[in-house]
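Asker: Pasted the sequence and its predicted model underneath.
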Amino acid sequence: MWDPTQYTRFRDERKRPFFELLSRVEVDAPTQVADLGCGTGDLTRVLAERWPGAVVCGVDSSVEMVEEARRRPSPEGVRFEVGDLAGWEPPAPLEVLVSNAALHWVPDHAALMGRLVAKLAPSAVLAFQVPANFEAASHRLVDEVRRLPRFAPKLGAGRARPVETLERYESLLAGLGMTVDAWETTYLHLLPGEDAVLQWLLGTTLRPVLAALGAEEGRAFVEELGPRLRQAYPAHARGTPFLFTRRFVVARRGN
């Protein structure tokens, strides 16, 4: 379902939140680190560079992404696995568990937080960021097109939005014995190229939609969506302005 080349088309915009998240992770010398939703592994390798003494495991549910990650050179101690983000079990308790823009694909975050905390060692850190732009025009237009009679039988009205509020994440994690630092940031991206917002969505949100439709109907879906996105997000000489909100959580487990 996933296309590594399409996903990395806006590499800088997708990487920036990871570094902002990582800047708030204060762990000196962990030995077990995991990256859930590692994609092509570029940011997993950053974790290995920061903590060269650690075993760093990148996990992704996409075979295509993991194959691409394994093809690229990695520091010693880095490995990549195909696995379910909620159900994957580390070989030893983790001192750092990071997830960058992946957990929104997993339903029921109330239960998910408990499963993630259970993977942690005492004093370990869970750090994740998730998109919080599901009410943006981009997502509303995708749902508008998926409800059209041509596509609705295969797609339905839209998928659930599993992302919780910052207050809810703090409450869930505090109840599990974690000390929580949580914040939200809205980025203004100036995306280059033609149909830039459509190209952004083709790397993420539209992947399961197109996989469900197949090639011919997928092309028809994109042809319906493209003009709507161009109207909602007019391009300028500097690029196409695209507001994108993300939620960040860094939580430390007690001793």
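Answerer: Now that the structure is in, tell me what you want to look at. Numbers count the residues shown, from 1 in each chain.
Asker: use CA for all of it now, contacts and neighbours both
Answerer: OK.
Asker: Tell me which stretches of the stretch 1-150 of the chain form strands.
Answerer: 32-36, 55-60, 78-82, 94-100, 120-131 (DSSP state E, counting those that start in this stretch).
Asker: how about JSON lines for these, with distance to Glu144 and mean neighbour count added?
Answerer: Listed next are the strands of the stretch 1-150 of the chain as JSON lines, based on distance: least, Cα to Cα, whole Å; neighbours: other Cα atoms under 10 Å:
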{"stretch": "strand 32-36", "distance to Glu144": "31", "mean neighbour count": "25"}
{"stretch": "strand 55-60", "distance to Glu144": "29", "mean neighbour count": "25"}
{"stretch": "strand 78-82", "distance to Glu144": "33", "mean neighbour count": "20"}
{"stretch": "strand 94-100", "distance to Glu144": "28", "mean neighbour count": "25"}
{"stretch": "strand 120-131", "distance to Glu144": "20", "mean neighbour count": "22"}
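Asker: here's the one I want to compare it with:
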Amino acid sequence: MTTPVWDPEQYLRFADERTRPLRDLLARVPEVPHQPAATVLDIGCGPGNSTAVLRERWPEARITGIDNSAQMLATARTTGEPTADYLLADAVTYDPAGAAPDLIVSNATLQWLPGHLGLLPRWAAALAPGGVIAFQVPGNFDSPSHTVLAELRRSPRWRDALGEDATRAGVHRPGDYLRALADAGCTPDVWETTYSTLLTGPDPVLEWVKGTALRPVLTRLTDPAAREAFLAEYGALLREAYPAGPQGTVFPFRRIFAVGTKR
């Protein structure tokens, strides 16, 4: 799978919309041990927008943001949440055991990691007694924003340049996360929500996916002319799939949420 090069500015164009699911997730997180100075890990912290929300909820906590993108961490340290600590590390190989966290949060990260169900037992084992795992992932892989992208990537014009690994790893069904958390010794709370967001401006859905799902494709298309040709073709397909109305473009996106409290 292609390791994407991230663009913090592009990602944060829709910062409010991207952060709302995290706020909804944290609303279901019970009180964690060692209040108020809990130890909190933000795994896949990106540009620090998620870390800032964690600081709002736990102002005195020891918060560490972990991400494998130096570009994202540079933004997190300056304009994201400067009071937190940050660590450049891969979520798959990072071992949280040494931190003995009270809370592990992962906001829209696990969908990039093949085999991520296997991380949950390790994370649960690392938690302090009564600690919590909380994560949310997109559940819209069967939406046009993704299916059109996959079809275009496999088309004769683009399949040699992009290949099958230019997409993200994917997610599991909500029940799979519930069972995985229960098997890891946690009391699970799993649900899903579909948000309907009104996007405005030219090609707003294209601008949205440029910050997330499209990053592996843009990383591989290093030739500017090829990149512009792909964006033009994909943008036209998105305009057909998501027609603009008088007030903007309605963009539904489904999210899967999971909270596990260590028993």
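Answerer: Good, I have the coordinates. These numbers were taken from a predicted model, which means no experiment stands behind them.
Asker: how about the strands of the stretch 1-150 of the first structure in JSON lines, adding distance to Leu229 of the first structure?
Answerer: Formatted as JSON lines, the strands of the stretch 1-150 of the first structure follow (distance: least, Cα to Cα, whole Å):
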{"stretch": "strand 32-36", "distance to Leu229 of the first structure": "31"}
{"stretch": "strand 55-60", "distance to Leu229 of the first structure": "29"}
{"stretch": "strand 78-82", "distance to Leu229 of the first structure": "34"}
{"stretch": "strand 94-100", "distance to Leu229 of the first structure": "26"}
{"stretch": "strand 120-131", "distance to Leu229 of the first structure": "19"}
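Asker: Mind checking those for the one nearest to Phe248 of the first structure?
Answerer: Closest of these to Phe248 of the first structure is strand 120-131, at 4.3 Å (criterion: Cα to Cα).
Asker: Report the aligned residue range of the second structure for the closest one.
Answerer: Aligned using TM-score structural alignment, strand 120-131 of the first structure spans residues 127-138 in the second structure.
Asker: gap between the two ends of that stretch?
Answerer: End-to-end distance of stretch 127-138 of the second structure (Cα to Cα, to the nearest Å): 25 Å.
Asker: Provide the contact partners of it at residue level.
Answerer: With contacts defined as Cα atoms under 8 Å, 6 or more residues apart in numbering, stretch 127-138 of the second structure is touched by 21-22, 25-26, 29-30, 32-33, 97, 100-111, 123-124, 171, 253-263.
Asker: Show me where the stretch 1-150 of the second structure has its helices.
Answerer: 8-11, 15-26, 49-57, 70-75, 119-126, 144-153 (DSSP state H, counting those that start in this stretch).
Asker: who wins for proximity to Asp189 of the second structure among those helices?
Answerer: Evaluated over the helices of the stretch 1-150 of the second structure, closeness to Asp189 of the second structure peaks at helix 15-26, with 10.3 Å, by Cα to Cα.
Asker: what comes into contact with the closest one?
Answerer: Asn49, Ser50, Val53, Asn107, Ala134, Phe135, Gln136, Thr197, Arg255, Phe257, Ala258, Val259.
Asker: Quick one: these as TSV, columns for distance to Asp160 of the second structure too.
Answerer: Listed next are these as TSV, based on distance: Cα to Cα, whole Å:
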residue	distance to Asp160 of the second structure
Asn49	36
Ser50	36
Val53	41
Asn107	32
Ala134	38
Phe135	35
Gln136	33
Thr197	34
Arg255	32
Phe257	36
Ala258	37
Val259	40
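Asker: How far does the match of strand 120-131 of the first structure sit from its chain's centre?
Answerer: With Cα atoms, centre = their mean, to the nearest Å as the basis, stretch 127-138 of the second structure stands 15 Å off its chain's centre.
Asker: ok, the equivalent of Pro252 of the second structure over in the first structure to His104 of the first structure distance?
Answerer: When the first structure is aligned by TM-score structural alignment, Pro252 of the second structure is paired with Leu243. From Leu243 of the first structure across to His104 of the first structure, the span is 18 Å (Cα to Cα).
Asker: neighbour-wise, which of those two wins?
Answerer: More crowded of Leu243 of the first structure and His104, by other Cα atoms under 10 Å: His104, with 18 against 15.
Asker: All set now, cheers.
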